[in-house]
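Engineer: Build the 3D model from these lines:
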Amino acid sequence: MTPALSPNTQAILLLTAPLIAGRGTSTPDLLTPSEYKRLARHLREIQHQPADLLSPDAADLLRGCQPVVDEARLQRLLGRGFLLSQVIERWQARAIWVVSRADVDYPRRLKVRLREDAPAVLYGCGDNALLESGGLAVVGSRRVDDSLIGYAMNIGQLAAQAGRTLVSGGAKGIDQAAMRGAMESGGTVSGVLADSLEKAAMNREHRNMLLDGQLVLISPYDPSAGFNVGNAMQRNKLIYALSDASLVVSSDLNKGGTWAGAVEQLDKLKFVPVYVRSTGDESNGLDALRKKGAMPWPNPQDVDAFEKVFGATASSDKVFPQPGLPLSSRNEDASEATSAPPMTSEATPELEVLDEPTPSLVPAPSEPPAATVEPSPAETLFAAVRESIQQLLKVPMKDVEIATALDVSTGQAKVWLQRLVEEGVLEKQKKPAGYVVKQSRLFE
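Structural biologist: Okay, here's the model as predicted:
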């Protein structure tokens, strides 16, 4: 059974979503992503949230939003309650869930890395916990020969053997081949679709894997929406944001969604390392990506070699954020940064995560007492890391789980964990496998 939509998500859907209930459904003057971003920021500044726009006494609030969005336009959009109820029934019948940036279940990786540019709403089917597992993004062209289809399937199989989630876009060609290779080998897959989520969710081959938690499909676009080139381009950043490393198997030169997504990642976003295929037929597109900073895929043949691609660093200045740097401090544009104070875990969920500034591992500075020596930035960071890891380890956790919780690479997590073991703060146990806080520390 799909969870009920939160009041905030209902309001955001009314403002931004076409709510396609069938053929002939008319789409009003929806808020564009940039318009909704401005509205969300305005509501936050006046200490309100989207759900407040639906309250019976919202007239003053709607007038207060006039400088950002026309009041009459807001009223027309918010008046689509009956249509929303129709599409909710349709989605629930197909086990499609919906989360917004105002929900605690919204993928943290997207919120941390994309901040206000994260989609206001995500539609999905399957276990959304997979969206936090990172993994390898595999992308490529739709029209490729059988040799590259086999190549992509082999990559998916290796990801499954390594226990790494395969992240891709679900398009014909390379995307589907890599995803199929992973699923047929018992691996987990996150598919970020640009269109037709509803159709994909009802696919007979997908249903068991969706129900078993092996596959999750998401889209920032209405589940019934058809293909749109612009949408396909825009969803690429989500694929990279959900992964820990990426591989471009094939790409045209200076055109196409694969090219645009890889260039955006290399030149602007820099979330993860970008590899390109280094065997087989030559490719002008892949050669050009290498010149922009992409690295040749090392062609790992076993799990140990495959794991090494997640700890690699690039030699040029076009490099993904260095291990150990909190994700919350990466790629932040000061003009886009939110000003609301972080909420406590006891706060109302909608307020807690409504476009909030992502908490950093580094605590907010406070005035030091007189005659004390300021710790170095490295000492401050590790002190916060030490405290965060101790708080996480209420039950034994593996290094991969800790890395996911802290949004850092597994390699960086291992470095921190080894240091804490050497300090006598943690110990590594075998049954159940994982790290735990030393017993003596529990009473300090």
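
Engineer: CA only for contacts and neighbour counts going forward, please
Structural biologist: Fine.

Engineer: quick one: the strands in the stretch 101-250 of the chain?
Structural biologist: For the stretch 101-250 of the chain, strands defined by DSSP state E, counting those that start in this stretch occupy the ranges 121-126, 136-139, 166-168, 189-192, 215-219, 245-248.

Engineer: other SSEs contacting the third one?
Structural biologist: Yep, that's strand 166-168 we're talking about. strand 136-139, helix 146-161, helix 174-184, strand 189-192 (3 or more Cα pairs under 8 Å, 6 or more residues apart in numbering; DSSP states H and E).

Engineer: hmm, back to that, can you tell me which of the strands of the stretch 101-250 of the chain is most buried?
Structural biologist: For those, the stretch with the most neighbours on average is strand 166-168, a mean of 32; neighbours defined as mean count of other Cα atoms under 10 Å.

Engineer: May I see the buried residues of the helix or strand containing Thr404?
Structural biologist: Mapping Thr404 onto the secondary structure by DSSP states H and E places it in helix 399-406. Within helix 399-406, the residues that qualify as buried are 399-404, 406, counting by 16 or more other Cα atoms under 10 Å.

Engineer: helices or strands up against the helix or strand containing Thr258?
Structural biologist: Mapping Thr258 onto the secondary structure by DSSP H and E places it in helix 257-264. Of the remaining helices and strands, those touching helix 257-264 by 3+ Cα pairs under 8 Å, 6+ apart are helix 229-234, helix 236-241, helix 284-291.

Engineer: here's the other one to compare against:
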Amino acid sequence: MTPKLTYFNGKWLAELTRLLYSYGSVEFEDVRVTYGGSEWDSLKPTTPFGQLPTLEENGKVAWQSAAIARYVAKKVGLMGSNDWENLEIDAIVDTLADLRFKMSQFFYEKDETKQGALKKTAIDETIPYYLEKLDKIAKENNGHMVAKKLTWADFALTVLLDNIEVIGGKTPYEKFKNLIAVKNNVESIPNIKKWLETRPVTEFFQIRLKKSYNHFVVLKKIIVSLNRMIPKLTYLNGKWLGELIRLLFSFGDVEFEDVRVVYGSTEWEDLKRNTPFGQVPILEENGKVVCQSTAIARYVAKKVGLMGANDWENLEIDAVVDTINDLRFKMSRYAYEKDEIKKESMKKISMEETLPYYLERLDKIAKENNGYMVAKKLTWADIALKAILENIEVLAGKTPYEKYENLITVKNNVDSIPNIKKWIETRPTSDF
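Structural biologist: Here you go, the predicted model:
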């Protein structure tokens, strides 16, 4: 009955879940393996997607760190009071994940000169950009990240600041007093204080280096009117990160304003400056604005009845969706490479190695669920799978996935839904 959390012997992606369990006085098995050791080499092939953390509970195994943390946060009473607050929490958590990814890219660069430049950019530009905006949110919420009260977004922020210390010490964030207030609020909780005093001492990622607003700021130019009843989705004129949300609205026959801007245009440059974190999609509803595509999609999925029947099913859905996001990122990395030779090499690996690795495992999940991704029934994980297959077509056509019959069954099940079929037939044509 005791939940079993398995991760490396470090903080990075698992510490948030450990903090949440500790906050709630929930006993859990904290299994740690050494990265690169024989134990990890043996464990890796047995994990769903060759990565950690994983959570085992009542004989079931789940993966994806944010999905697991969200599941535990609900258990220990750190969710929002309503769906919109939970959307805001998800948006904060996903933004922190964006920052963690961007600031850690230099870890993976083998050229020491480039690695130094990437690290400098992370510390001098990327981290300050995000922290300034996050600090403003914390100030507007009186030392919390959402709704002026303690939620799991505060814990996620605390962990992110710990991660920053791994890269650059406290210097990159010590001037952001409101973020420090959030961190102090979390660390002063008796159960958290106890965990911090007794947890194993680690130097995570050191070994790897050696081996290799009140909610959000009201937007000035993009809000035409406040207190709108019709939700307004703003994205670029393409599918990529916006289509899952559009499909979900369409499934539920929910009227929404589908605002599209042309990337690189004057309109986009004006819009970009006034978005919460310089990116789209964003959703406006009842005078409030929020970002992060997956957070928005989860919020809409609940509106249209495509969530799981219980917390564990929702954890499974989140794990599938986050895995799909991993795949989309990994298969598209080559698009940002400027060196043409390296770019072609990266694309070849993406198409011949990365895609098959993920699609084979996703196909197995679809087979076990009779043509669905979770619980043998339609959930928003199926809509997310349909959207990623469309993304794959943009990059390489149908060839990379046409042999995976169970994934095609999932896609066909979604495409045959009358409201979805109607959307596909009438949506604007776009190149990406």
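
Engineer: what TM-score do we get after superposing?
Structural biologist: Scored against TM-score structural alignment, normalised by the length of the second structure, the superposed chains reach a TM-score of 0.27; 211 aligned residues with a Cα RMSD of 7.7 Å.

Engineer: how about a markdown table for the helices and strands packed on strand 166-168 of the first structure, with distance to Ser34 of the first structure added?
Structural biologist: As requested, these are exported to a markdown table (distance: least, Cα to Cα, whole Å):
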| stretch | distance to Ser34 of the first structure |
| --- | --- |
| strand 136-139 | 27 |
| helix 146-161 | 36 |
| helix 174-184 | 29 |
| strand 189-192 | 21 |
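
Engineer: just to revisit the earlier point, may I see the buried residues of the helix holding Thr258 of the first structure?
Structural biologist: By neighbour count on 16+ other Cα under 10 Å, the buried set for helix 257-264 of the first structure is 257-263.

Engineer: Helix 284-291 and that helix, what's the angle between them?
Structural biologist: Orientation of helix 257-264 of the first structure against helix 284-291 (axes from the mean of the first three to the mean of the last three Cα atoms, to 10 degrees) gives an angle of 10 degrees.

Engineer: quick one on the thing from earlier: the helices and strands packed on strand 166-168 of the first structure: which one's closest to Ala59 of the first structure?
Structural biologist: When those are compared for distance to Ala59 of the first structure using Cα to Cα, the nearest one is strand 189-192, at 38.1 Å.

Engineer: other SSEs contacting that closest one?
Structural biologist: In this structure, strand 189-192 of the first structure packs against strand 166-168, helix 174-184, strand 215-219, with contacts taken as 3+ Cα pairs under 8 Å, 6+ apart.

Engineer: buried ones in the second one?
Structural biologist: Meaning helix 174-184 of the first structure. Of all the residues in helix 174-184 of the first structure, those buried under the rule 16+ other Cα under 10 Å are 174-183.

Engineer: what's the most distant pair in the residues you listed?
Structural biologist: Greatest spacing in these, by Cα to Cα: Ile174 and Met183 (14.3 Å).

Engineer: returning to that earlier point: want to try CSV for the helices and strands packed on strand 189-192 of the first structure, with distance to Leu78 of the first structure as columns?
Structural biologist: As requested, these are exported to CSV (distance: least, Cα to Cα, whole Å):
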stretch, distance to Leu78 of the first structure
strand 166-168, 34
helix 174-184, 37
strand 215-219, 23
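
Engineer: for these, which one sits closest to Leu426 of the first structure?
Structural biologist: Taking Cα to Cα as the measure, those were each checked against Leu426 of the first structure, and strand 166-168 came out nearest at 31.4 Å.

Engineer: Among the buried residues of helix 399-406 of the first structure, which one lies nearest to Val189 of the first structure?
Structural biologist: Closest to Val189 of the first structure out of the buried residues of helix 399-406 of the first structure is Thr404 (16.1 Å), distances taken as Cα to Cα.

Engineer: how close does the closest one get to Glu427 of the first structure?
Structural biologist: Thr404 of the first structure is 19 Å from Glu427 of the first structure, where distance means Cα to Cα, to the nearest Å.
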